[in-house]
Structures are given as C-alpha cells and as structure tokens.
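Colleague: sequence unknown, structure follows:
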C-alpha cells in the first residue's frame, strides 16, 4: 500500500512538472501551487479520457465479440479473463470507459445547461417566475432521486437517450438550486443595478453580468455533479435499468460477473474499482477548485 501511495505521489509530481512546463502566465502560477492530490486527480482524468477516445486502438478485441469460453482465467491472450458469455474482460473494461464516462459527461452537461439557465433566470427576474420554478423544483426534490429515475425508466424504457434525459431532468433540479442561490448573491450588487439602469435585458444580464461572476462555484459544482451522475448511471446499470447489454458498461459488468466473487476472483471488482478511482480523482480536482474559488490562502 505504501508503494502504491508513493508511486501515485511521484506520478502526480511528474505530471504537475509537465503541466507547469507547458503552461504560461496565470495558469502556470496556479498549476505550480496545485496540491499533489489535485495533480493526481487531473492525471487520472486525463488517462480515462485518453482510454475513452482511443478505445478501438487499445482494446485487443471487439466490444461485443465472443472470443473464448465463459469465465476464462487470466492469460496472455486474455489479460483479465472473460465474462459470462466469453467476451474479453479487458476489452470491455476499456470500451466501458468510453460508454460510462461519455454518457455521464453528456448527461451532466445537459443537466447543467437546463438547471443553470433556469436558476439564473429565476434569480434575475424574481417575482412569480422565481416562486413557480422554486416550488416545482421543491416538489421534484422531495422524491428520492433513485426511485424517481427507476420509475421514469420503467415507464419510458431504457434506451441511452431516455437514460440521459431522465438523469438530466432529475439532476437539473439540484443544479437549479445551486445556480439560483449563487445568483441571488450577485443580483443585489451595484454593477447589476447599473446594468439594469442602462436598460440591459434579462438575457444580457444573465450571460454578460451574472454568469461570469458565478462561474467559479458552478464549475466546481459541475465536477461534483458529474460524480453523482456517474455513480447514478452505474447504479442503474447494476440494477438492470441503465446502459443495456451488449454495450459495455462498468455497472452492468459488475452485475454480470458477480458470481466470480464467490470463487475468490477479483475480476468483477475491477469495474467497481474504475468507478471509485474516477470518483476520487474528480473530487480531488473539485476540492482544489473550491479552495481557489474561496479566496483562502494557506
């Protein structure tokens, strides 16, 4: 364990040195002061993105190809053995990075686009619009998110498009509350009043005045929200209502191969470990960004 920690710290230090060497100006000064935990998180995120983009080149077999017998052991031909249908586990783990992370990223982006727009709009306009949107969001947030998502997916089906829309709709309520709370502290500032007196409309106030000043906490919230969406999609896939087979997905891979744990095989834990590692890495980066946005100094 100590060797793993030291190896991770060394990799993070080298990654930070490379980033500092490649950057300039304020970004360079910021990266030079970044903690090793944040650098480790950025390194892991970069590796995941690289694997997701280059999956067809890195995977030794196709995502859906049946290449050997069921539950084949680890070997030179099949690095992590095979699953319950004889598909190569290493290849499906690599393709799972593209599917799980890509869908989670698209879902988070959609939830943020809807939630942030409505939250800032409610804070700037106020009045009956703010009250109506806030009460609607309160009603939706009163329903447990996982149960609500399971209900909607059972009704509307389990296609990828439906999954993205359902999770985005559920998560947009959380983003709305954060965006509205941040914006309410901004709309009372003098420069907002000056902009109103100049006759600027609501859209210009939102995108030219409020959004740039709310960007720091919202960017940090995006990272946290991505973790929640990522875990929610994995949980739904584990329950059988998320990303459907034969598409490779880390949550469903744990469910499909859970039998191996009974025999002391750790292969089903590898997708779970991949989920946990990315979640920790994103949280490391978010913690650093929140510290920077707070204005605190060591």
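Modeller: In hand now; what should we look at? Not measured: the values here are computed from a predicted model. Numbers count the residues shown, from 1 in each chain.
Colleague: switch to C-alpha atoms for all contacts and neighbour counts from now on
Modeller: Will do.
Colleague: who does the helix or strand in which residue 165 is found touch, helix- and strand-wise?
Modeller: Assigned by DSSP states H and E, residue 165 belongs to helix 160-184. Counting contacts by 3 or more C-alpha pairs under 8 Å, 6 or more residues apart in numbering; DSSP states H and E, helix 160-184 packs against helix 102-125, helix 127-141, helix 145-156, helix 211-239.
Colleague: In addition, the following structure is provided for comparison:
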C-alpha cells in the first residue's frame, strides 16, 4: 500500500488527473446502475430533450428518459465490455507471442504471417465485417472486438519476448533442461508485464472508441441495452438544440479515453526516468 501511495505521489499533475478520471469511471461502472435515480428504460419525463433541472440533472432524452440514469447504466457496458475485450485480446496475443518466441522457427513464421495478414485489414472494417456476419450479441461483440486487436498486441509482445529469449538467463534455463512452457511462463513472461502495461492501456482506449463507433453506426449493443456510443446515436436529433442527452455521453467517452491516455503517458515517462 505504501509503495502504491509513493508511486501516486510521484505522478505529475497530468497523471494524477488521469488517475482520478480512470478511478471515477471504474467506480461508475461498478455502482452506477445501483445509484441511478430512475430505471434506465423508464419514461420519466413528458418533455423530450429537456434541460438540466433539480429532478433531472442531465435532462431527458428523445423519449423522455432520464439521461443521468441511462449514462450510469451505459458506462457499465462501455467500461466492462472494453475491459473484458482487452483482457481476451492481450491473453491471446501474448500467448501466441510466447509460442512464437520459444517455439520452433516454423511456428514463429506461421503465427507472424497470420497476424501480418490480419493487421493489414483496418480494424473498423474487420470488426464491421465480423459483426455483419455473426451478429452483435453481447458475447459475440466482445469476442469480435477482442479478436480485432489480437494482432497488434501480438506484434508488441513478440518483439519483447524475442528480445528476452536471447538473454543469458534464458539460455542458462534452456541449458539446464527447462521445457518451453517453463521458459515462456517463468523466465520470459514476468519480465514482459511492465512494458506491456502501456500497450494494454492503449488497447483499452482503442476498444472503447471502436465499441462506441460500432454502436453509433447501430452495429454495437442492441436495445434495450445501451453503451455510451448508443446514447450518442439515439439522441442525434437533439444536436441542433445542444441537448445534454447527446453532449453528456460524448463528454463521458472523451473523459474516459483522455484519462487513460494521461495516466499511461505519466506512467511511461516515470519508468523512462
């Protein structure tokens, strides 16, 4: 605990701002639906695109639903789904990278060429094709988004793993007869974790933006579920009025991604120093 507090104190102002934003959205994702003043799907106000008031802090949307309640509920899907997707992408990509680094040459060539092929396809186009082919249920959407970002993580993880495999302590472990699984999980992986943290944060930001983009196009979460991108899409008719129903979720997406970027940048600079 003391070391964590010491690390937080060493962060620059931008890093502390990023940390506050990240912790805020994690808390909202965890408890948001439980503190929402109204059920997210209830028609609480007869006036559509109403402004802020004591009863409706962020106004109402195009159907008269409470924007704050829907925002608190939508944040859980955006943060939770993105966190699960980035975990899957990193586990698969890093696992393949370790196989390529410690396995036979042909395994490295096969995996590298396959990932090069996938990464040559723009991520949004790749995700759109998969969503159109297999649908956008919660589970499928999570898997599709995760698969989209496996190649990028694989390239970063492989470059780290290949460099570590050539070091003396790994050669010593190989000389004393350790198997490839031991080399990958005990000798190489622990020394990759810290450099991978920055990539994990960036993948999370990319996934949040991709999920929001898919939802804005109507290919993300389907009603009655809604993430932050869905909230922007369904209230676009209020843009001319400057309705909070469209401004609030857009600001939420921006603050989440900016917060993660600020924290990553500060943490990376701290390690560099």
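Modeller: Now that the structure is in, tell me what you want to look at. A quick note: this is a predicted structure, and the numbers were derived from the prediction, not measured.
Colleague: what's the TM-score here?
Modeller: Comparison of the two superposed chains (TM-score structural alignment, normalised by the length of structure 2) gives a TM-score of 0.95, and 272 aligned residues with a C-alpha RMSD of 1.4 Å.
Colleague: Give me the range in structure 2 that the helix or strand that the helix holding residue 165 of structure 1 is followed by lines up against.
Modeller: Downstream of helix 160-184 of structure 1, the first helix or strand assigned by DSSP H and E is helix 190-197. Per TM-score structural alignment, the counterpart of helix 190-197 of structure 1 in structure 2 is residues 168-175.
Colleague: average offset between that stretch and structure 1?
Modeller: Mean deviation of stretch 168-175 of structure 2 relative to structure 1 after superposition (mean C-alpha distance after the TM-score superposition for structure 1): 0.4 Å.
Colleague: What of stretch 250-262 of structure 2?
Modeller: Stretch 250-262 of structure 2 sits 0.8 Å off on average (mean C-alpha distance after the TM-score superposition for structure 1).
Colleague: The residue nearest in space to the middle of structure 2: what's it in contact with?
Modeller: Centroid-nearest residue in structure 2, with C-alpha atoms, centre = their mean: residue 204, separated by 2.4 Å. By C-alpha atoms under 8 Å, 6 or more residues apart in numbering, the contact list for residue 204 of structure 2 reads 82, 83, 86.
Colleague: most neighbours, which of those residues?
Modeller: residue 86 (29 neighbours; other C-alpha atoms under 10 Å).
Colleague: That one pairs with which position in structure 1?
Modeller: With TM-score structural alignment as the criterion, residue 86 of structure 2 pairs with residue 108.
Colleague: and the gap between its match and residue 62 of structure 1?
Modeller: Distance from residue 108 of structure 1 to residue 62 of structure 1, counting by C-alpha to C-alpha, to the nearest Å: 28 Å.
Colleague: coming back round to it: now the helix holding residue 165 of structure 1 and helix 145-156, what's the angle there?
Modeller: 140 degrees (axes from the mean of the first three to the mean of the last three C-alpha atoms, to 10 degrees).
Colleague: Can you list the buried residues in helix 160-184 of structure 1?
Modeller: Residues of helix 160-184 of structure 1 classed as buried by neighbour count (16 or more other C-alpha atoms under 10 Å): 163-180, 182-184.
Colleague: which one of the helices and strands packed on helix 160-184 of structure 1 is the most hemmed in?
Modeller: helix 102-125 (a mean of 22; mean count of other C-alpha atoms under 10 Å).
Colleague: elements contacting that helix?
Modeller: helix 127-141, helix 160-184, helix 202-204, helix 211-239.
Colleague: And for it, what's in contact with it?
Modeller: So helix 102-125 of structure 1 is in contact with 52, 129-130, 133, 164-165, 167-169, 171-181, 183-184, 187, 202, 205-206, 210-211, 222, 225-226, 229-230, 233, going by C-alpha under 8 Å, 6+ apart.
Colleague: Same check on stretch 60-74 of structure 2?
Modeller: Contact with stretch 60-74 of structure 2 is made by 28-29, 32-33, 36-51, 56-59, 225-228, 231, 234-235, 237-238, 244-245, 248-249, as judged by C-alpha under 8 Å, 6+ apart.
Colleague: re earlier: got the helices and strands packed on helix 160-184 of structure 1 as a markdown table, with distance to residue 7 of structure 1 columns?
Modeller: A markdown table is the format used below for those (distance: least, C-alpha to C-alpha, whole Å):
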| stretch | distance to residue 7 of structure 1 |
| --- | --- |
| helix 102-125 | 28 |
| helix 127-141 | 42 |
| helix 145-156 | 37 |
| helix 211-239 | 25 |
